[in-house]
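pasting the structure only:
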């Protein structure tokens, strides 16, 4: 950005800053102030970041919450917008907010939404967010706010996007024990930790299944981590609870395929959780529907299950794989 801002640039910069304090829509300010998007996003982010890092107010938690929301709005729709926020230090702001107010669920959930918007576009963006140390605070939010629906949903989704693009992202989630935390959430809360919105569990399961699939597909070591965290049980429970959700069935089945490849112990865990039946159901849905998923993936998974032991082979046969 130029060293000296034009009067117009100064006006929209003030408007963006004020939107943070007033909880107004950042997009509204951007529409009113017709400036190039890349410049707007970069300079607006710098201004918001400066406000968030001051921490000079008794209302700092509100500043952090609205700041994360504003940055999430700026980065929501395009890779260019996300890059502008990234280049201006947006990840620093969200990590600062999460660490400054770990007990505030609204700050945590708004920061997780920001992580999603920054990381969904490409691996470079996800890598930048990880380098700022965002992974561990997200996992901490999951384990701290076990009864808050928004945190459970958006933290699970954020971890899924961090693990989506490459093996290093998956490794970072495993190192922070994020896969274990999400697997436990997918299995459903206890009565002591039931979220206020009990209907949120299917959404958590969908994001969780995507996360475990994103991790397990990177190789045996990653699939083994998912297996050790109880991934087979979590995935099977989610697939069984949502038989008509295509993305759930796809992500769950692909995870089970990767778990089946590992060893006899993992294959037994899959069959014990009902994975053979669920893989057969998924395969039949692919064959009988208009899905573009390759059938060999599911056939391969059933083959891996069957090869490990007589018990797992019997489970595959009883599931109807030979019909």
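Looks like it arrived, so ask away. Worth saying up front: this structure is predicted, and the values here are computed from it rather than measured.

CA only for contacts and neighbour counts going forward, please
Will do.

sec struct for the most centrally placed residue in the chain, please.
The chain has residue 157 as the residue nearest its centroid, 2.3 Å off, counting by CA atoms, centre = their mean. Secondary structure, DSSP: H, G, I helix; E, B strand; the rest coil: residue 157 is helix.

What sits closest to it if chain neighbours are left out?
In space, and not counting its chain neighbours, residue 157 is closest to residue 207: 5.2 Å by CA to CA, 6 or more residues apart in numbering.

OK, contacts around that neighbour?
With contacts defined as CA atoms under 8 Å, 6 or more residues apart in numbering, the neighbours of residue 207 are 153, 156-157, 160.

Mind doing that once more with 7 Å?
156-157, 160 (CA atoms under 7 Å, 6 or more residues apart in numbering).

before we move on, the earlier item: pull up the gap between the residue nearest to the centre of the chain and residue 203, please.
10 Å (CA to CA, to the nearest Å).

structure B:
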């Protein structure tokens, strides 16, 4: 703070710009900025004073100076937590500078973990930067750093975090991480340092993000015993909600693969149920738990086992308890649709827990959420297949709500939503003889 008051960030940045070729100036300047950047209040001052551009220039000029580059990577790690500054870093060539530093100094653990932290922040929820990092072989560099510094906890924790941020909602990156051995790296990391909470949390989060909608990763995770590992971590960290939520995501991926043994499948389902019962007020645990149950119930016969384990009640309770958490509601509707798809007796069991009422409330509150409404219509269509459920659905206003969706989204709207809505309306209106020719469906 004294430095900021007496001299100002702009003085330091100005000196770095004027004397970028002088090793002492650029190293000392980066050291000062790295110290200042630890404070969140100083980070916008550095960006406004063109400190980001100055730091990138230092990284380009100091190709053989690991000390200056290490400080520079640390600065970028600190200031990259803000979306506007992320764009500023990318525009200044910061991604290439970080990649270059990692390539040039693979044995410098401190530089590696700072550079990885910066890349992780830059990639978070930013598809364009995720792709840019991958194009510059950033995925391979993160994995190489983790393999090269297996005893450095900062490298392991930041590395797992970066794999998560690079794979999040990015199937291309998730597939590439899988093909480059990223699943093995994350699994081994958790096993080797299971006493380090930060590493475990980030490692599990990475596996969940890598495995989502990624059949190759799901199969590899099953082969490596990742389901058993998730159960062990849930037991070890029973009071840690972040561990529980990420384990639920891992389990969702594992059970989506083929060849999961029945005994393991049962143990995984019970582990998810235990997590949801332990943290009913935590929206992330509940959302990831519903996601896992959606995966369980999608498999043939999975809905019977889920019903026997009380899954329908847990899902309905989660939806009641977190009526604004869209991801939870989506996974919940999918799970309920799966449990009502194949058997009229299953529908009766699900209905007994108030499933129709909670889905009706969801449709009233979130009519603009297309994917959510599509799953809600699928659930309603399955229930309407049973004449005994029809009056309940009509009394709850399902016909009017579904008709409203078809009018709001129109024939040019989402095809899946329109098809499911029309099918639900048809099942609500058909005679019993006509309904026998229809079918119920699971979410996909």
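Looks like it arrived, so ask away. In this text, all values refer to a predicted model and were calculated from it rather than measured experimentally.

Tell me which of the contacts of residue 207 of structure 1 persist in structure 2.
Contacts from these that recur in structure 2, judged by both residues aligned by TM-score structural alignment, their matches' CA atoms under 7 Å, are 156-157.

So which of the contacts of residue 207 of structure 1 is the closest to residue 99 of structure 1?
Each of the contacts of residue 207 of structure 1 was checked against residue 99 of structure 1 using CA to CA; the closest is residue 156, at 17.9 Å.

Could you count how many residues lie near residue 320 of structure 1?
Residue 320 of structure 1 has 12 neighbours, counted by other CA atoms under 10 Å.

Look at the closest residue to it other than its chain neighbours and give its secondary structure.
Distance criterion CA to CA, 6+ apart; nearest residue to residue 320 of structure 1, sequence neighbours excluded, is residue 280 at 6.9 Å. Residue 280 of structure 1 carries the three-state label helix when classified by three-state DSSP.

what's near enough to touch residue 280 of structure 1?
319-321.

Roughly how far does the corresponding residue of structure 2 for it sit from residue 306 of structure 2?
Taking TM-score structural alignment, the alignment pairs residue 280 of structure 1 with residue 273 from structure 2. As judged by CA to CA, residue 273 of structure 2 and residue 306 of structure 2 stand 10 Å apart.

what do you get for residue 365 of structure 2?
In terms of CA to CA, residue 365 of structure 2 sits 27 Å off from residue 306 of structure 2.

More neighbours: which of these two?
For the pair residue 365 of structure 2 and residue 306, the greater number of neighbours falls to residue 306 (21 against 12), based on other CA under 10 Å.

What strand or helix carries that one?
Assigned by DSSP states H and E, residue 306 of structure 2 falls within helix 302-308.

longest helix of structure 1?
In terms of residue count, the longest helix belonging to structure 1 (DSSP state H) is helix 37-54.

mind listing what's buried in the next helix or strand after it?
Downstream of helix 37-54 of structure 1, the next assigned helix or strand under DSSP H and E is helix 60-74. Buried residues in helix 60-74 of structure 1, counted by 16 or more other CA atoms under 10 Å: 60-74.

Output the contacting helices and strands for the very next helix or strand once past helix 60-74 of structure 1.
Using DSSP H and E, the helix or strand that directly follows helix 60-74 of structure 1 along the chain is helix 79-87. The helices and strands touching helix 79-87 of structure 1, judged by 3 or more CA pairs under 7 Å, 6 or more residues apart in numbering; DSSP states H and E, are helix 37-54.
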